[in-house]
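K.L.:
here's a sequence, model it:
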Amino acid sequence: MTTVALTISALTVPKSLDDVDGADFRAYGDLNRQICDELVGLPDIAPDAAQLLAGWQDGTDTLHTGFVARLGDEIAGLLTIDYAQEQDAHAAEIDLMVPERHWGRGIEDALLDLAETETRAHGRSLIQTWTLHRPVEAERMIVPRTGWGRIPAIPLSDVLEARGYEFEQVERNSEFDLHSDPAPLRAALEAAQTAAGPDYRVLQWLAPTPPEHREGFAAILARLSTDAPSGEMDFVAEVWDAERVVRREKRLTGAGQALSVVAVQHVPSGDLVAYNELLIASDRTGVTHQLGTLVSSAHRGHRLGALVKCANLLHWRELMPLSPVVSTFNAEENRPMLGINEAIGFTAVSYAGAWQKRI
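P.N.:
Have a look, this model is predicted:
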């Protein structure tokens, strides 16, 4: 019986998906969606190859690298490793993609070995990754170090545990039905506006961010890396300025996506102190993704989270009437934000586990 050897090669980043060397990157996008479908039945929570490409072509803020595992000519797995480019960054973020039909053949171990080798070679001492889980009860449920939430064990989480990864946090993936009765949203928005009072003003735009708001938006985006609940996950404080806002929006909208931002400005200071973002692919009938939502710590307690969420959702219903749902991820310990979501109709559809390992 002939044994097919496993080979691993670097993922080529093409100038265009239509180029001769674009096949592996197209396969990466397809495999990413396949894995999400196999794990939780939600392929649309993964971006496709066209959405991914712009980010991979610009390594200014995050360097993206990838490796393709093959059995013969067949792609049997893929590993991506991302490196934040802040000067004091010491972590690498990995995504391991091995389809069900190839699991248990040593591919996942070979790719994880490579992840550690590459991480060390890039001068990083920490590996971080996320696993996806269905919202079900299983024979073995695992609890993160935060103590908030629990998820069913899966083969990948078993492998990570065996290799010394710490299970740090659970994130809830929730969906909002964009075709539901808007009355609860309108009532929640009115209540939030009343609670916020005249010191807070709502601003709204479609990317690109207007030049007069770029510095302020950069400042609130920077807070997401430090203010959002992250358990013991070791994240570097991100450095933002107006130019980084421009770069980010070019990456996010480079394949025809639309990005809506609702922000709250603190009138006395002029600072942007809260924001919410909604993103959809060029296919306007697809799932909408909620990206960041944050209220600056000094301005919490004024219902600003509900204000930006409800205002953006109501506006989005008009902008994108064919999109069926909004998908979002929130830390299980982030009860204020989850409370808002639950009150306006978000429901849990899957969970993510956050893991890290010091090497």
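
K.L.:
drop to CA atoms for contacts and neighbour counts, all remaining ones
P.N.:
Fine.

K.L.:
for the stretch of helix or strand Val246 belongs to, buried residues please.
P.N.:
Assessed by DSSP states H and E, Val246 sits inside helix 242-253. For helix 242-253, the buried set under the neighbour-count rule, 16 or more other CA atoms under 10 Å, comprises Ala242, Arg244, Val245, Val246, Arg248, Glu249, Lys250, Arg251, Leu252, Thr253.

K.L.:
isn't Leu126 up against Ile94?
P.N.:
No: the criterion here is CA atoms under 8 Å, and Leu126 misses it with Ile94 at 10.5 Å.

K.L.:
and the strands in this protein, which stretches?
P.N.:
Along the chain, counting by DSSP state E, strands occupy 6-10, 62-71, 74-84, 91-97, 126-133, 141-142, 151-152, 166-177, 200-206, 258-266, 272-280, 288-295, 325-331, 347-358.

K.L.:
chain center to the last one, what's the gap?
P.N.:
What it means is strand 347-358. When C-alpha coordinates are averaged (CA atoms, centre = their mean, to the nearest Å), strand 347-358 and its chain have centres 11 Å apart.

K.L.:
what residues does that strand touch?
P.N.:
Applying CA atoms under 8 Å, 6 or more residues apart in numbering, the contact partners of strand 347-358 are 40, 125-135, 151, 164-176, 233, 341.

K.L.:
now the buried members of those.
P.N.:
Here, 16+ other CA under 10 Å leaves 40, 125-135, 151, 165-176, 233, 341 buried among those.

K.L.:
Glu168 and Leu224: what is the separation?
P.N.:
As for Glu168, its distance to Leu224 is 18 Å (criterion: CA to CA, to the nearest Å).

K.L.:
what sits closest to the residue nearest the centre of the chain if chain neighbours are left out?
P.N.:
Note on the chain: the residue nearest the mean C-alpha position is Leu291, at 6.9 Å, using CA atoms, centre = their mean. Distance criterion CA to CA, 6 or more residues apart in numbering; nearest residue to Leu291, sequence neighbours excluded, is Glu277 at 5.3 Å.

K.L.:
now swap in Ala46 and tell me
P.N.:
Arg33 (5.3 Å).

K.L.:
quick one: the one you found from Leu314, how far?
P.N.:
Arg33 sits 28 Å away from Leu314, taking CA to CA as the criterion.

K.L.:
who's more crowded, these two?
P.N.:
Arg33 (21 against 16; other CA atoms under 10 Å).

K.L.:
could you measure the more buried one against Pro47, distance?
P.N.:
7 Å.

K.L.:
tell me where the stretch 101-250 of the chain has helices.
P.N.:
107-121, 155-162, 183-196, 214-227, 242-253 (DSSP state H, counting those that start in this stretch).

K.L.:
reformat these as TSV; add distance to Asp61.
P.N.:
Converted to TSV, those look like this (distance: least, CA to CA, whole Å):
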stretch	distance to Asp61
helix 107-121	17
helix 155-162	27
helix 183-196	34
helix 214-227	13
helix 242-253	8
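
K.L.:
what's the closest of these to Asn334?
P.N.:
The closest of these to Asn334 is helix 214-227. By CA to CA, the value is 11.1 Å.

K.L.:
could you also give me the structure for this next sequence, so I can compare it with the first?
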Amino acid sequence: MTISLPAGATLHPLELPARTDAGPSPLIREYAAVRNAVILEETGRDDDAQTPEELLPMLRGDADTTRRQWYIEIDGAVAGCVPLTILNDDGAATAMGTIALLKKHWGQGIGTAALRFVVHHARDAGVNKLLCWNEHRTDDADGTLASPTGFGSVPNDHSARFLQRHGFRLEQVERASELVWDDATGTHLEQLRDAARAHAEGYRVVQWTLPTPEQHLEGYAWMKSRMSTDVPDAELGMPTEVWDADRVRRHDARYAARGSRVQVTAAEHIATGELCAFNELAIVGADDAKTDQEDTLVLSQHRGHRLGMLVKTAGLLSWRERYPRSSRVVTYNAEENRPMLDINEAIGFTPVAYEGAWRKDLS
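P.N.:
Purely as a prediction, here's the structure:
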């Protein structure tokens, strides 16, 4: 179905190859190129760029998410990407979506019309809450917007003004931080790890690379489920995620399909065998690509033993042995998540960008 938009633009569903083992079509390649170009225009960085081969597996839904994508076409060429991901937990009432339009087409009502379509589609699917995350820049900002949490702010730039005009409200500010390896980083991390280990009596570090070993499936699933309940999300209202061994297997398969290599570093309570803290590091593409530090969590009943510092430093040190050519590690944290920010700052992470987490309620 083709949807007419202003300024001669049209909106089309993005057709994926029928076979899951098929490579990207020419349309998928063009879609990926425009997606990456928009990210570079809006952030000035290409940290989140993906090749068509990396992106294609992430466009498919599964038991955990329902994914839909459309593309904006102008004069026969892809000019924008319109993804919508419905989270199937808690009755599929929450979705994440965005309008990624090349800057040269701004100001013509195209984004507004595309967003109106997405909101209508999401509402018809039973969604009552639409979330999005946008990195904001100072280039064209009209002042700043303070987070309602009391922690952090973002520039009131073009994207922020667009979202506010269309009924989104800022709920949280997230910090993107970067660790750049130098000659002193390894020694510094060893000192931090050893100090943390001295406070973590009764715990030991266990590590694996995906796919998750059978003996860790249930413990890893429980910790992943707590990411949706124990990590600050302000008033975003993220649904509570239910994880089991099968969901972990699906999670691992998605990473493998896009060519990601993932290391999990966990803390195990020796007396009970319970996994009680974990950290994930991932790389996709070449071995000299940047590393993503993804989920990190310490279960609430095991806090106060420096397990967060232990799993992060132990993970980074072993990761460096695996991927010595990856010179940068990037991570995201809510500005009010001071315990994790304290650890990151002590390790040597420094801020590189800020993004707003936005919510629109669909009545």
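
K.L.:
quick one: stretch 105-122 of the first structure aligns where in the second structure?
P.N.:
Per the alignment by TM-score structural alignment, stretch 105-122 of the first structure matches residues 108-125 in the second structure.

K.L.:
can you list contacts of that stretch?
P.N.:
In contact with stretch 108-125 of the second structure (CA under 8 Å, 6+ apart) are residues 5-7, 9, 11, 82, 84, 95, 97-99, 101, 128, 130, 166, 362.

K.L.:
check stretch 91-101 of the second structure too.
P.N.:
Contacts for stretch 91-101 of the second structure (CA under 8 Å, 6+ apart): 35, 38, 72, 79-88, 111, 114-115, 118, 122, 126-132, 238-239.

K.L.:
endpoints of that stretch, how far apart?
P.N.:
Terminal residues of stretch 91-101 of the second structure lie 30 Å apart, using CA to CA.

K.L.:
what are the buried residues along it?
P.N.:
Neighbour count says stretch 91-101 of the second structure has Ala92, Ala93, Thr94, Ala95, Met96, Gly97, Thr98, Ile99, Ala100, Leu101 buried, by 16+ other CA under 10 Å.

K.L.:
looking for the alignment partner of the fourth one in the first structure.
P.N.:
Meaning Ala95 of the second structure. Alignment note (TM-score structural alignment): Ala95 of the second structure maps to Ala92 of the first structure.

K.L.:
kindly report the same for Asp246 of the second structure.
P.N.:
Mapped onto the first structure by TM-score structural alignment, Asp246 of the second structure lines up with Glu243.

K.L.:
distance of its match from Asn312 of the first structure?
P.N.:
For Glu243 of the first structure, the distance to Asn312 of the first structure (CA to CA) stands at 24 Å.

K.L.:
what count of nearby residues applies to Gly109 of the second structure?
P.N.:
13.

K.L.:
ok, now which ones touch Arg124 of the first structure?
P.N.:
Contacts for Arg124 of the first structure (CA under 8 Å, 6+ apart) come out as Ala89, His90, Ala91, Ala92.

K.L.:
still touching in the second structure? Go through the residues you listed.
P.N.:
Of those, the contacts whose aligned counterparts also meet in the second structure (both residues aligned by TM-score structural alignment, their matches' CA atoms under 8 Å) are Ala89, His90, Ala91, Ala92.

K.L.:
what's in contact with the helix ranked longest in the second structure?
P.N.:
Using DSSP state H, we find that the single longest helix of the second structure is helix 26-43. Residues from elsewhere that reach helix 26-43 of the second structure (CA under 8 Å, 6+ apart): 14, 16, 45-46, 48-52, 55-56, 71, 78-81, 100-103, 135-137.

K.L.:
now swap in stretch 69-86 of the first structure and tell me
P.N.:
Taking CA under 8 Å, 6+ apart as the rule, stretch 69-86 of the first structure contacts 4-9, 28, 60-68, 89, 91-99, 102, 107-108, 111, 115, 236, 238-239.

K.L.:
now do 6 Å
P.N.:
For stretch 69-86 of the first structure, contacts defined as CA atoms under 6 Å, 6 or more residues apart in numbering pick out 4-8, 61-68, 92-98.

K.L.:
which bit of the first structure covers stretch 281-300 of the second structure?
P.N.:
Against the first structure, stretch 281-300 of the second structure falls on residues 278-297 (TM-score structural alignment).

K.L.:
check stretch 152-160 of the second structure too.
P.N.:
Counting by TM-score structural alignment, stretch 152-160 of the second structure corresponds to 149-157 in the first structure.

K.L.:
centre of the chain to that stretch, how far?
P.N.:
With CA atoms, centre = their mean, you get 19 Å for stretch 149-157 of the first structure.

K.L.:
list the buried residues for that stretch?
P.N.:
For stretch 149-157 of the first structure, a neighbour-count test (16+ other CA under 10 Å) marks Gly149, Arg150, Ile151, Pro152, Ala153, Ile154, Leu156, Ser157 as buried.

K.L.:
show me the contacts for the second one.
P.N.:
With contact set as CA under 6 Å, 6+ apart, Arg150 of the first structure has these partners: Ile142, Val143.

K.L.:
in stretch 303-316 of the first structure, what's buried?
P.N.:
For stretch 303-316 of the first structure, the buried set under the neighbour-count rule, 16+ other CA under 10 Å, comprises 303-314, 316.

K.L.:
any chance of those residues in a markdown table, plus distance to His266 of the first structure?
P.N.:
Converted to a markdown table, those look like this (distance: CA to CA, whole Å):
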| residue | distance to His266 of the first structure |
| --- | --- |
| Arg303 | 13 |
| Leu304 | 11 |
| Gly305 | 14 |
| Ala306 | 16 |
| Leu307 | 13 |
| Val308 | 13 |
| Lys309 | 17 |
| Cys310 | 18 |
| Ala311 | 16 |
| Asn312 | 18 |
| Leu313 | 21 |
| Leu314 | 22 |
| Trp316 | 23 |
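
K.L.:
just the residues you listed: which are in helices?
P.N.:
Short answer: these in helices (DSSP H) are Leu304, Gly305, Ala306, Leu307, Val308, Lys309, Cys310, Ala311, Asn312, Leu313, Leu314, Trp316.

K.L.:
in JSON lines: the residues you listed, plus distance to Thr209 of the first structure.
P.N.:
JSON lines is the format used below for those (distance: CA to CA, whole Å):
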{"residue": "Leu304", "distance to Thr209 of the first structure": "20"}
{"residue": "Gly305", "distance to Thr209 of the first structure": "20"}
{"residue": "Ala306", "distance to Thr209 of the first structure": "22"}
{"residue": "Leu307", "distance to Thr209 of the first structure": "19"}
{"residue": "Val308", "distance to Thr209 of the first structure": "16"}
{"residue": "Lys309", "distance to Thr209 of the first structure": "18"}
{"residue": "Cys310", "distance to Thr209 of the first structure": "20"}
{"residue": "Ala311", "distance to Thr209 of the first structure": "17"}
{"residue": "Asn312", "distance to Thr209 of the first structure": "15"}
{"residue": "Leu313", "distance to Thr209 of the first structure": "18"}
{"residue": "Leu314", "distance to Thr209 of the first structure": "20"}
{"residue": "Trp316", "distance to Thr209 of the first structure": "17"}
